[in-house]
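Asks: please find the sequence and the predicted model below.
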Amino acid sequence: MHKKYHIRPALEADAAILCAAERRIAETPGRLVSHPDELKETAYAEKIRALADIGCYLVAEKDGVIVGHAVLEPVASRLSLAHVYTLGSMVVHSGADGQRAGSALMRALLQWVQQQSHIERIELRVREQNTAARRLYEKFGFVLEGRFDKRIKLADGSYLTDLMMAWFAPLPPASSTTPQRPA
């Protein structure tokens, strides 16, 4: 039986929990791009505030405990890119792996996107070796668009490849008032 999650908007009061979770995950080289000491609680509170009106910052709770979070934000303030958003973070907190928190978050993000008629494309980057995340994104319709070899350099001098994936909003149904071509 799969577990139910309460998905809600992130609050500034969640910043310490979100930062601590990402610091723990970042301790494993390559899981996140950031190193643990680069992650600052104040940056999380600022991001939550900044996205309140222009993006979507969600947390997943199980039994009142935050077990994951996800951030969807505009790529740029340029008019020609207003239809493009990026999945800046999708983090399942340590101990909640494999319990479908990521699926619950992605479902909620895409529901939010459906209410935003201007969003037509979501981009993300994922480590090539993160097969669980790649499967999740593919399950929700993301497609591979490219690869960035040697994009992330680890402390031991080795490199990781990032993959670029994208999701496209479904086309609206054809209008019944569309003129028909003569037979």
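Replies: Everything's here; your move. Numbering: from 1, shown residues only.

Asks: drop to CA atoms for contacts and neighbour counts, all remaining ones
Replies: Will do.

Asks: for stretch 141-159, buried residues please.
Replies: F142, V143, R147, I152 (16 or more other CA atoms under 10 Å).

Asks: then this one, side by side with the first:
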Amino acid sequence: MLATLKIEPFTARLKDGTEVTIREATLQDASELMQSIRKYLSESEYQVMEQDEFSHLMSKGREWINAFIEEDNSLLLIAEVDGKIVGNLDITGGSRKRLRHNGLIGIGVLKQCHSQGLGSMLLQAGIDWAKDNPYLERLWMQIVDGNKEAIGLYKKLGFVEEGRQKNFIKTGEGTYADNIIMALVL
């Protein structure tokens, strides 16, 4: 195992002028991060997990964060405004030898920060980190079809659609959405 590649905390301004700090998550962030993720789930129709399904994971926040801290090909970033978590990005590197070069991206941003550039900041920080990571060669993600704002952001940062799973996500009784797979070769 290599020494863990770190990201130095940095501050930036959102489009509305709000100052945001982006840094790696620590074990002390567990409770607040879990609450923020729970809120993302309640605010977005484009999540594949529903809020009530997340409840049993709330107690495992420290374990979840620790998994990112321990893996050299994984990263968990948080974004804070006035000391409160408003977004996060995770890159989960493959654990099997033949998949170790892949990093699956997850991202969440509170509705109050949508369309303010926070998603771009988090994603760009993750991409920059991944480019310096000796294990990762590609990043990928899954997006619910219809999430045009997210798809536009990912395309802007170089991700391309690699595939589509038809009717993969059940959005209601008898209604479905495609699962879009996008990737970026580093």
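Replies: That came through, no problem. From a predicted model like this one, the values you see are computed outputs, not experimental measurements.

Asks: hmm, back to that, now secondary structure and distance to A26 of the first structure too, for the buried residues of stretch 141-159 of the first structure, in a markdown table please.
Replies: Listed next are these as a markdown table, based on DSSP: H, G, I helix; E, B strand; the rest coil; distance: CA to CA, whole Å:
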| residue | secondary structure | distance to A26 of the first structure |
| --- | --- | --- |
| F142 | coil | 24 |
| V143 | strand | 26 |
| R147 | strand | 22 |
| I152 | strand | 13 |
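
Asks: list the contacts of stretch 118-131 of the second structure.
Replies: Stretch 118-131 of the second structure has contacts (CA atoms under 8 Å, 6 or more residues apart in numbering) with 5, 7, 14, 22, 75, 77, 79, 87-91, 107-109, 136-137, 139, 153, 157, 186.

Asks: ok, now with 6 Å
Replies: L186 (CA atoms under 6 Å, 6 or more residues apart in numbering).

Asks: quick revisit: please dump the buried residues of stretch 141-159 of the first structure into CSV; it should also carry distance to G30 of the first structure for every row.
Replies: Shown next, in CSV, are those (distance: CA to CA, whole Å):
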residue, distance to G30 of the first structure
F142, 21
V143, 22
R147, 16
I152, 8
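
Asks: ok, now which ones touch D53 of the first structure?
Replies: Contacts of D53 of the first structure (CA under 6 Å, 6+ apart): none.

Asks: please name the residues that touch K62 of the first structure.
Replies: Y5.

Asks: L157 of the second structure - how many residues pack around it?
Replies: If you count neighbours by other CA atoms under 10 Å, L157 of the second structure ends up with 13.

Asks: now the strands for the first structure?
Replies: Secondary structure of the first structure (DSSP state E): strands located at 6-9, 56-62, 65-74, 84-92, 121-127, 143-153, 159-168.

Asks: read off where the shortest one ends up in the second structure.
Replies: Counting by TM-score structural alignment, strand 6-9 of the first structure pairs with residues 21-24 of the second structure.
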